[in-house]
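Asker: here are the coordinates; sequence isn't available:
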């Protein structure tokens, strides 16, 4: 699933934003949507601000494994503070962030292949790998959201 399809899937799940199941996650569906959108928006901002001339490829086993499998193990990483909301998350805030994310994803399509962002575990990711990371990360949270929703039926 590419990042645009993942974003569409997040949008379809906004009506369930208040759902929670402590056995699946300590947070609500809203938190997972909000976090996913914050990651998309911050990565896109970093990509747009980056200087392609400064790109240096990096490698790590963790990056190789996650990009190969397309899966992030649940509960293995801690999100940076700037992509975590600790307060109440409204439906309107989610909808506003969705619109910003859609705009960002269109804007990064015209960037150089060497525009990049620095991931705390994976190092520098060029444009295509950044887009792949966003798809993998969003898919990870979509799985958790769907578990929460399905456990509330």
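Answerer: Okay, I see it. All values reported here derive from a predicted model rather than from experimental measurement.
Asker: switch to C-alpha atoms for all contacts and neighbour counts from now on
Answerer: Fine.
Asker: Helix, strand, or coil at the closest residue in space to residue 124 that isn't next to it in sequence?
Answerer: Distances taken as Cα to Cα, 6 or more residues apart in numbering put residue 118 closest to residue 124, at 4.3 Å, once the chain neighbours are dropped. Three-state assignment for residue 118 (DSSP: H, G, I helix; E, B strand; the rest coil): strand.
Asker: putting a second one here so we can go through both:
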């Protein structure tokens, strides 16, 4: 049975054929950028989770984190994309498809990571596995919504 994050990645994959579509009134970047950013984020965060040392975890309060995790929504245009998850290379339909497959493999590795591992979010601070996965779902849905708006504006 697929988990929610894997299902979201499947949804993202359906937009690859229109990866060059864009609409400056909705987003300054094209659909391919959003897809690549989603995949870079998921892969990077899961790698960071896996590499974390649970004994180094320290809880940190973040009002923004609490708002995002409780409302299941990221305010549009408020965050800045960290360089590590900002697409830097030219992507193609083939490279995006390959990245989708690599991301699905990375998601499958989540089962091997304990609940005590954590991710250090640049704005939210340290988050254990469960809230981190929840954040990845919210983040992915946020970008899918933008992609859908771009597609709708074309039709």
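Answerer: Looks like it came in fine. This structure is a prediction, so every number in the text was calculated from the model and none was measured.
Asker: TM-score for this pair?
Answerer: Overlay of the two chains. TM-score (TM-score structural alignment, normalised by the length of the first structure): 0.96; 153 aligned residues with a Cα RMSD of 1.2 Å.
Asker: wait, doesn't the residue nearest to residue 124 of the first structure sit right on residue 129?
Answerer: No: shown here, residue 118 of the first structure and residue 129 do not form a contact pair, counting by Cα atoms under 8 Å, at 11.2 Å.
Asker: Pull the residues that contact stretch 45-54 of the second structure.
Answerer: The contact list for stretch 45-54 of the second structure (Cα atoms under 8 Å, 6 or more residues apart in numbering) reads 106, 107, 110, 113, 116, 117, 118, 119, 120, 129.
Asker: again but with stretch 141-155 of the second structure, I slipped
Answerer: 8, 12, 15, 21-23, 26-27, 31, 34-35, 38, 73-74.
Asker: buried sites along that stretch?
Answerer: 141, 142, 143, 144, 146, 147, 150, 151 (16 or more other Cα atoms under 10 Å).
Asker: and the aligned residue in the first structure for the fourth one, helix, strand or coil?
Answerer: Just to be clear, that refers to residue 144 of the second structure. Matched by TM-score structural alignment, residue 144 of the second structure corresponds to residue 142 in the first structure. With three-state DSSP as the basis, residue 142 of the first structure sits in helix.
Asker: Next, count neighbours for the residue nearest to residue 124 of the first structure.
Answerer: Neighbour count of residue 118 of the first structure, defined by other Cα atoms under 10 Å: 17.
Asker: For residue 48 of the first structure, see how far away it is.
Answerer: Using Cα to Cα, to the nearest Å, residue 118 of the first structure is found at 12 Å from residue 48 of the first structure.
Asker: try residue 56 of the first structure
Answerer: 16 Å.
Asker: Pick out whichever of these two has more residues nearby.
Answerer: Between residue 56 of the first structure and residue 48, residue 48 has the larger neighbour count (other Cα under 10 Å), namely 20 against 12.
Asker: all helices for the first structure, in order.
Answerer: Under the criterion DSSP state H, the first structure contains helices at 3-13, 29-49, 61-69, 91-107, 127-151.
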